[in-house]
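Q: need a 3D model of the following:
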Amino acid sequence: MGGSSAFHIIFSVTFIAILFGGHCVAGAHIAVDIINDIGPNVQLGLHCKSKDKDLGSQSLAPQQHWGFREAINIWETTLFYCHFEWGNQSKWFDIIYIKRDQWVCEHHDQCVWSIRPDGPCRLTGQEKCFPWHDAAI
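A: Have a look, this model is predicted:
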């Protein structure tokens, strides 16, 4: 009976090592910094959330920053989207999409986003701009 218990322990440890080994993100986080680059004298309203967490509404003056830091789940499916409003505009964008952002942002310790009328631009690494999502939320 002792041999069977030892086998189960070794099997369990090996299985966990294979499952998570080399790809474990336990304790990994991603930081986001959002900058209002809509234009001079234009206030930017924003509200960011995930499926499970609501970060609340914010209001940014021109060139003002706001940010947050979130844990990356072990499945690497962490997703946060933000709704942005200014003037008569209402737009939204996935501000954290791990499959797109993780490796670029981890290398630089955070994702810096410039929010512009034509769409958000990730300034981290090589600047890359993205279109707004089409559908309203």
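Q: going by C-alpha atoms from here, please, whenever you check contacts or count neighbours.
A: Will do.
Q: which residues touch the closest residue to residue 110 other than its chain neighbours?
A: Leaving aside its sequence neighbours, residue 110 sits nearest to residue 31 (C-alpha to C-alpha, 6 or more residues apart in numbering; 4.6 Å). By C-alpha atoms under 8 Å, 6 or more residues apart in numbering, the contact set of residue 31 is 67, 68, 69, 70, 105, 109, 110, 111.
Q: please provide the structure for the following sequence as well, for comparison with the first:
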Amino acid sequence: MKKYIILFVLGLASYAAFFLLKQNDFDNKSYDVRIVNGFSNNSSLPLVIWCGADDGSDIGGRALQERDDYSWSVTTGLWKTPLYVCTMKCDGKRKTFEAFRVNRDRYRCGNYRQCFWLVKEDGFYFSNDEITWKKDFSWM
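A: Sure thing, here's the model as predicted:
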């Protein structure tokens, strides 16, 4: 009987430790997401962006001229793991992409939880410091 009680207590302690670790990963973290128009010459034709969350909320859109940006904050939680999807259009090009996905971005956005996108003629670049950019994908 004593053996079963010990196993039960150990199982309960393991479950509590797992729950606390998971909660620490997701609980009340705030991320800044910023998308910048990095086109070299689109002064006459803006980059149009429209974004929304997977819960159906629409955060709106804008027409971005050169170096304009569009930004918002995301708060995550144990039961709140948001996904933000944006559609970009410029001069016949159109692309929908995941601007923020907590499972992907909680580590790559860095200690300061900064998630930056630079949209250029050849594709979409990601950074967490606005110095080092890595191309994530192309328009097509």
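Q: superpose the two chains and report the TM-score.
A: Put the two chains on top of each other and the TM-score (TM-score structural alignment, normalised by the length of the first structure) is 0.75; 123 aligned residues with a C-alpha RMSD of 2.6 Å.
Q: ok, back up a step: ok so the residue nearest to residue 110 of the first structure is a helix residue?
A: No - read with DSSP: H, G, I helix; E, B strand; the rest coil, residue 31 of the first structure is strand and lies in no helix.
Q: right, and the helix or strand after the helix or strand containing residue 115 of the first structure?
A: According to DSSP states H and E, residue 115 of the first structure maps onto strand 111-116. Downstream of strand 111-116 of the first structure, the next assigned helix or strand under DSSP H and E is strand 119-122.
Q: counterpart of that next one in the second structure, which residues?
A: Per the alignment by TM-score structural alignment, strand 119-122 of the first structure matches residues 123-126 in the second structure.
Q: how much does that stretch stray from the first structure?
A: In this overlay with the first structure, the average offset of stretch 123-126 of the second structure from its partner residues is 1.1 Å by mean C-alpha distance after the TM-score superposition for the first structure.
Q: list the buried ones in that stretch?
A: 123, 124, 125, 126 (16 or more other C-alpha atoms under 10 Å).
Q: what's the answer for stretch 58-71 of the first structure, then?
A: So stretch 58-71 of the first structure, judged by 16+ other C-alpha under 10 Å, has buried residues 59, 60, 61, 62, 63, 65.
Q: as JSON lines, those with secondary structure would be great.
A: Shown next, in JSON lines, are those (three-state DSSP):
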{"residue": "59", "secondary structure": "strand"}
{"residue": "60", "secondary structure": "strand"}
{"residue": "61", "secondary structure": "coil"}
{"residue": "62", "secondary structure": "coil"}
{"residue": "63", "secondary structure": "coil"}
{"residue": "65", "secondary structure": "strand"}
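Q: what does residue 63 of the second structure align to in the first structure?
A: Using TM-score structural alignment, residue 63 of the second structure pairs with residue 59 in the first structure.
Q: mind listing what that match touches?
A: Contacts of residue 59 of the first structure by C-alpha under 8 Å, 6+ apart are 43, 44, 45, 46.
Q: from these, which single one is nearest residue 35 of the first structure?
A: If you rank the contacts of residue 59 of the first structure by distance to residue 35 of the first structure using C-alpha to C-alpha, residue 44 comes first, at 9.4 Å.
Q: helix or strand: which one has residue 38 of the first structure?
A: Going by DSSP H and E, residue 38 of the first structure is not in any helix or strand.
Q: how many residues are close by the aligned partner of residue 97 of the first structure in the second structure?
A: Aligned against the second structure by TM-score structural alignment, residue 97 of the first structure finds its counterpart in residue 101. Using other C-alpha atoms under 10 Å, residue 101 of the second structure has 15 neighbouring residues.
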